[in-house]
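In: Structure for the following, please:
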Amino acid sequence: MTLAYACILIAALLPYLWTAIAKALGERYDNRDPRAWQARQQNPRSQRAYAAHLNAFEAFAPFAAGVLMAQSAGVGEARVAALAVAFVALRVLHGLCYLAGWHRTRSLVWLGGLSCVLALMLSATLAFAGARA
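Out: Now for the predicted structure:
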């Protein structure tokens, strides 16, 4: 499960990538009150990068749980790795769509990422149910 664990690490770091971009695109950054600083930003790309940052945090916990559930339930390593890689790729694309302002595409990509998480969790549930039968 090394690849799936690497994907958890990458997904954990994605929010920090998007916030670094938000800070770089905004006016001179003020670390004394970063939330108020972000609220004052007028650059739409900075605002969208910050939104991607928040969304990446929201998506991380269910993804990590899905990978760990699938692994502990004995789901095949190749399936878990494929879904984990797909999730990370979709989440990177999601952030890029946020930055570009492609809201419809972003929503479709978000749905793809959610589908990966649901597939991980459903695979774990079915594997666990099959093992108990």
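In: switch to C-alpha atoms for all contacts and neighbour counts from now on
Out: Noted.
In: I'd like the distance between Leu68 and Gly112.
Out: 19 Å (CA to CA, to the nearest Å).
In: now the other sequence, so there's something to compare against:
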Amino acid sequence: MQMARFTIAYWCVLLAAVLPYVCATLAKSGGFGKPRSQGGYDNNDPRGWLARQTDWHARANAAQANSFEALPFFIGAVIIAHQLGAPQTALDILAVLFVTLRIIYIAMYVAGLPAMRSAVWTAALVANVAILFLGYR
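Out: This is a model prediction of the structure:
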């Protein structure tokens, strides 16, 4: 009986699942350490507080939402590729590529570079579709 192992692609799923929380921390970082009366983070109304943020804090919050949106497709694609017996090395490479592109995407989003951000988003989507079809025969 062969035991299943935790592949690099599965580790990438974990990394991708953490990325929205990194974005949330970035978005909220401007309010840490300040009292609410001076615009500090409001844990009583976190979504309202985040909605009032501007500049890169607001973009980090938008990157958080987009990271959550991209997550189900990535998780599904990795699981399907594993179930279909996709070549493990190719799957691992594409999963690392996807996560790397998502990190670059977040950086471009926070930096306010929309054209570059969209190009990187498209590349990550293509990598994800490639993962999905990797095991197709």
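In: what's the TM between chain one and chain two?
Out: With the length set by TM-score structural alignment, normalised by the length of the first structure, the two chains reach a TM-score of 0.90; 125 aligned residues with a CA RMSD of 1.1 Å.
In: before we move on, the earlier item: which residue of Leu68 and Gly112 of the first structure possesses the greater neighbour count?
Out: Leu68 (20 against 17; other CA atoms under 10 Å).
In: neighbours around the closest residue to Gly26 of the first structure other than its chain neighbours, how many?
Out: Once flanking residues are discounted, Gly26 of the first structure sits nearest to Ser46: 5.5 Å by CA to CA, 6 or more residues apart in numbering. Other residues near Ser46 of the first structure come to 23 when the count uses other CA under 10 Å.
In: Also Ser115 of the first structure?
Out: Neighbour count of Ser115 of the first structure, defined by other CA under 10 Å: 15.
In: distance of it from Phe87 of the first structure?
Out: 9 Å.
In: now swap in Ile21 of the first structure and tell me
Out: From Ile21 of the first structure over to Phe87 of the first structure the distance is 21 Å, taken as CA to CA.
In: between those two, who's got more neighbours?
Out: Shown here are Ile21 of the first structure and Phe87; by other CA under 10 Å, Phe87 has more neighbours (25 against 20).
In: got the contact list for the closest residue in space to the more buried one that isn't next to it in sequence?
Out: Of all residues not flanking Phe87 of the first structure in the chain, Gly113 sits nearest, at 4.9 Å (CA to CA, 6+ apart). Listed by CA atoms under 8 Å, 6 or more residues apart in numbering, the contact partners of Gly113 of the first structure are Ala86, Phe87, Val88, Leu90, Arg91.
In: Which position in the second structure pairs with the residue nearest to Gly26 of the first structure?
Out: The alignment partner of Ser46 of the first structure in the second structure, by TM-score structural alignment, is His57.
In: which SSE is that match in?
Out: Element membership for His57 of the second structure (DSSP states H and E) is helix 55-83.
In: From the contact counts, what lies against the helix or strand following that helix?
Out: The C-terminal neighbour of helix 55-83 of the second structure among helices and strands, as given by DSSP H and E, is helix 88-111. Using 3 or more CA pairs under 8 Å, 6 or more residues apart in numbering; DSSP states H and E as the contact test, the elements touching helix 88-111 of the second structure are helix 8-28, helix 55-83, helix 114-133.
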